[in-house]
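Engineer: Pasting a predicted model and its sequence here:
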Amino acid sequence: MSLIDNLARLEATTTGRARPRATVRHRHLSERPLVFVPLTTAGEAGAPLGALIGTERTSPRLLTVPQPRDRDLRFAFLARLAEILLPYVESYEGDVEAAERTEADPETGKRVKVEVELCADAPQLIVPSRAGVEFVRLLGRSMRFRRTAEQDPDAPYPAPPRVPLLGRWLTHFGERSRVPGSSLLLAMTDLLSRHWATGQSSLEEQHLGALLAWIEAPEGVSGADAALRAELARDTDGQLLCPPAGPATDPAFDNQLLAPAIERYDRARTALAAAADGVEADGLLASLAAAEREIDALVESRTRPTWDAVWRGLDALCTLPEAPHAIDRWRGDRWSFTGHRDRVAAGEPPQPRVDDAVTAANKLGTREREQARLDAQEALDDPLVMAGRRLAGEAFAGEVTDVVMAYSEGRSPRPRPVVTVRTGDRPHLDAGVRVYRSLEGKPQAAQFVTYDADGGVVLRLLDKMGRAKEAEPGSVPEVGDRLCWTLFEHEQRGGPRLPDPEDTPWTHGGPPEGAVSVGAPGERPDPVTSEDLL
């Protein structure tokens, strides 16, 4: 956490109001996001109790499981969830545009550009909190390997037809959420805490109601008092006025309301199964329907406040202009969505339970690069974020006081002008360190030379000045220009090339099962002999 963030938290604590941590919105928001507010049974993370889901603020779809321990009812819940979520996802698959991508030529191995399809937009799933993101991943893991009756007629508990496909998509959303800067699956608490600072800890900010209380606190009411009321205030029946953002439920709700309602449902279902004739069954069927409606009302009473809170959070975020680089990161999400769409259409198997060594290393390298890229882009897009980097000595801003044209040595001299920048910042500069500035959206590099007599920073420009002997107009700063230079790179380089999965060395688990060709020298271990045993 930067010094600017700490100062914002201290100011929020002093004034009782949330303070901005950003001047722009650093995440892309879809025009038609799908909001998903799940609820789970206490003590059973994989047993859904219900959910509110939809793209319309005023008309969410309510899904419930009257008896979460019943496998058939859970499958029915997942089937209804698939009926809502999969059409939403598939509505983005058909609208495509032409795009170029660099791929290896299968014959020569050289990198060439090929024209491929790219989805013009992608779906976006928004959940209340970070726990909701983990629940999405858990649901995906529990569903993607299920077998349907069509796939396996002998399966003891076949899943509804579209449930495995739903699991694959939820797994993709969950995996993509681990990539820094991705916006396919977002937690509203993380979005709000990224753009506003409060007087709470990061753990306390996972309560959506308390976080919004800081941001929306009315005049004359402290944010801390409003957040405390959101967390603890109860009605005359002992129920929370602002239920937690889920998917967990409040113990008082479980013990006083939910457990008796489920027990009444179980009794009604048991009595219906033991009915002696049709007349008696009709009366018991009405009792069962009433018990189901009671559970529906209870689930909606716990999820509707959180549903409204998510949309209020979207309203607050939409007051900020979108950061310039956010749309570039969204393009990466579109590539990810398009790739998974193509894998599903090609009939590839579901994502494995455990990644092989090469895939895991690629994922880790990608996330590290994307984190560095996100940090750099947020600083370039937002003066408030850049101020934190300047205070940390990772950037400096100042006025150009002198420009001396110089040239490189050699047969074809190139412009290497020396620029002096007067700054009040204290960057961590050593001889030969490279610094960067944004020139028409591209990073221009310079090398630190020395400090002048007045403490100004002397830099030598290195690139982005054209190939001619004279520098291109606008590529060299002029006296009086005020510039911001960073010690971090604006674009991240690719990592080292990793071997193919079938060439995984034995130090990392060896190649996957069945990937080694018979007789390949040096790939298989020596056979075990009697001398190997004590």
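Structural biologist: Sure thing, it's come through. Numbers count the residues shown, from 1 in each chain.

Engineer: C-alpha from now on. contacts and neighbour counts both.
Structural biologist: Fine.

Engineer: My guess is Pro158 contacts Phe145. True?
Structural biologist: No: under the criterion of CA atoms under 8 Å, Pro158 lies out of contact with Phe145, with a separation of 11.1 Å.

Engineer: Contacts made by stretch 308-328 with the rest, please.
Structural biologist: Contacts of stretch 308-328 from elsewhere in the structure, counted by CA atoms under 8 Å, 6 or more residues apart in numbering, are 23-28, 35, 57, 127-128, 188, 192, 208-209, 212, 377-378, 381-382.

Engineer: Start and end of that stretch, how far apart?
Structural biologist: 30 Å (CA to CA, to the nearest Å).

Engineer: residues of that stretch that come out buried?
Structural biologist: Ala309, Val310, Trp311, Gly313, Leu314, Leu317, Glu322, Ala323, Pro324, His325, Ala326 (16 or more other CA atoms under 10 Å).

Engineer: can you map out the helices along the chain?
Structural biologist: Per DSSP state H, the chain carries helices over the ranges 3-15, 71-90, 130-143, 163-176, 188-195, 208-216, 223-232, 251-253, 259-273, 278-317, 326-345, 357-381, 383-391.

Engineer: which one of those helices has the most crowded surroundings?
Structural biologist: helix 208-216 (a mean of 26; mean count of other CA atoms under 10 Å).

Engineer: take a look at this one as well, against the first:
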Amino acid sequence: MSLISTLARLEAVSSGRAQPAATVRHRRLSDRPLVLVPLTTAGEAGAPLGALVGTDRDAPHLLVVAQPRDRDLRFAFLSELADVVLPYLDGYAESVEAAERTETDPETGKRVKVEVELCADAPQLIVPSRAGVEFLRLLGRSMRFRRTAEQDPETPYPAPPRLPLLGRWLTHFAERARVPGASLLPAVTDLLARHWASGQSTLEDQHLGALLAWIDPPEGVTGAEAALRAELDRDAEGQLLCPPAGPATDPAFDNRLLAPAIERYDRARTALAAAEDGLEADDRLGALTAAEREIRALVESRTRPTWDAVWRGLDLLRALPEGAHVEERWTRDRWSFTAHRDRVLAGEPPQPRRDDAVTAANKLAAREREQARLEAQEALDDPLVMAGRRLSGEAFAGEVTDVVMAYSEGKRPSPRPLVTVRTDDRPYLGERARVYRSLGGRPQAAEFVGYEDEGALVVLRIVDKMGRGKEPEVGSVPEKGDPVCFTLFEHEQRGGAKLPDPEDTPWTHGGPPGEAAAPEPDPVTAEDLL
């Protein structure tokens, strides 16, 4: 945690209200997101109990599994979920635009630009908390390898036709959620915690009701008091007034309400199966319908408060202006969505259970690169974030007090102006260290020359982005009196070393993918006892 984040949390405790941690919104919010509030069964990982899902704030779809241990009812739930999610995804997959992409020519080996299709926009799935992202990852893993009756007529438990496709999409969204700055599958608690600093721990911030209580507490109540009520207050039946943000349920709800309701549902199903005549069956069917309706009401009572809280959190986030680099990161999300759409249409197999060594290393390198890029872009977009980097000695801001024109030595001298900046910051600058400032959206590099006036003045030599002429282009060199901000970190991240192709992976790192050839048996000799 940075110093400025710690200060913001201390100020939140002192003032009784969450403090802004950003002045702009650093994540993309779709105009039409698909909100999903899942609920799971206690004691059985990945067993869904119900969900509220939809794009309409006032009319969500309620999906319920009346008996989570029943495989057929689980498949019916997942099939209903696919009927809601997949048409939403298809709506974005059909609208495309022309875009250019750099690829390697297989014949010449040179990098060339080719025109390809890019989805004009991308879908966005929003869940209440980080646990919801992990639950969708688990659902995707459990569904993408399911065999349908069309694929394998002899499979013992065929899945509905659209389930494997939904599993592949959920797996892709969950994998993309691991990329820093990606917005295809955000958790509202993470979005709010990024833009506001509460007076509680980061673990407590995963309770959506408590976090909203810190950000927007009721009149006359501090954030700490409102958060405590959100976490602990119960009604006359002992049920939480603000249920957890899912997907786990409260033990009091499980023991006092849900378990008896499921038991009544099981008894009604057993009685209906044992009915001997039509009249008796009608009566018992009515009892089964009533038991199922009771479970639906219980699930809705646990998910609807969280559903409303998610939309309330989105309202708070939409009030912030979008950061300058958010659109660039969203474009990379669009490329990711388009690439997976193309893989599905091409009939490629689902994502493997485990990545091979090269794929895993590439993913790790990409996430590290995106993390560094995200941190740089957030600082450039947001003065409050940049203030944190200045406090840590990774950037400095000030006013230009002097500009002296100088030139490099050589046959063709190039402009290398010396710029003196007065600053109150204390950056960690070493000899000939490189610093950068944003010039028209591009990073301009400068070289540290030295300090003057006991460190209050920093002398820099501008080294690029001044044009090709003997004199610098207008606006490429700061003038006396201009405010400037230089960073010690690079604004654009460089690519790492190229990894070998999967088929060239050495055996020390997993070897080529696929099954290894069986070793040849030892030759039989006369001494062998058979």
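Structural biologist: Ah, there it is. Every value quoted in this text rests on a predicted model; they were computed, and no experiment measured them.

Engineer: where does the TM-score land?
Structural biologist: The TM-score (TM-score structural alignment, normalised by the length of structure 2) is 0.97; 523 aligned residues with a CA RMSD of 1.4 Å.

Engineer: before we move on, the earlier item: can you tell which of the helices of structure 1 is closest to Leu459 of structure 1?
Structural biologist: Closest of the helices of structure 1 to Leu459 of structure 1 is helix 383-391, at 17.5 Å (criterion: CA to CA).

Engineer: Hey, what's the angle from the closest one to helix 357-381? Just curious.
Structural biologist: Our comparison of helix 383-391 of structure 1 with helix 357-381, counting by axes from the mean of the first three to the mean of the last three CA atoms, to 10 degrees, yields an angle of 100 degrees.

Engineer: Which strands and helices lie in contact with helix 383-391 of structure 1?
Structural biologist: The helices and strands touching helix 383-391 of structure 1, judged by 3 or more CA pairs under 8 Å, 6 or more residues apart in numbering; DSSP states H and E, are helix 3-15, helix 357-381, strand 395-404.

Engineer: In CSV: the ones you listed, plus distance to Pro527 of structure 1.
Structural biologist: Converted to CSV, these look like this (distance: least, CA to CA, whole Å):
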stretch, distance to Pro527 of structure 1
helix 3-15, 60
helix 357-381, 24
strand 395-404, 59
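
Engineer: for the ones you listed, which one sits closest to Glu44 of structure 1?
Structural biologist: Of all those, helix 357-381 sits nearest to Glu44 of structure 1, with 29.1 Å by CA to CA.

Engineer: centroid residue for structure 1?
Structural biologist: For structure 1, the residue lying nearest the average C-alpha position, counting by CA atoms, centre = their mean, turns out to be Ser177 (3.1 Å).

Engineer: So that one is in contact with Thr171, correct?
Structural biologist: No: taking CA under 8 Å as the definition, Ser177 of structure 1 is not a contact partner of Thr171, at 9.8 Å.

Engineer: picking that back up, residue in structure 2 matching the residue nearest to the centre of structure 1?
Structural biologist: Across the two structures, Ser177 of structure 1 finds its equivalent in Ala177 of structure 2, going by TM-score structural alignment.

Engineer: Please name the spatially closest residue to its match (chain neighbours excluded).
Structural biologist: Closest residue to Ala177 of structure 2 in three dimensions, ignoring its sequence neighbours and counting by CA to CA, 6 or more residues apart in numbering: Leu185, at 5.5 Å.

Engineer: how far away is that neighbour from Asp58 of structure 2?
Structural biologist: With CA to CA as the criterion, Leu185 of structure 2 and Asp58 of structure 2 are 21 Å apart.
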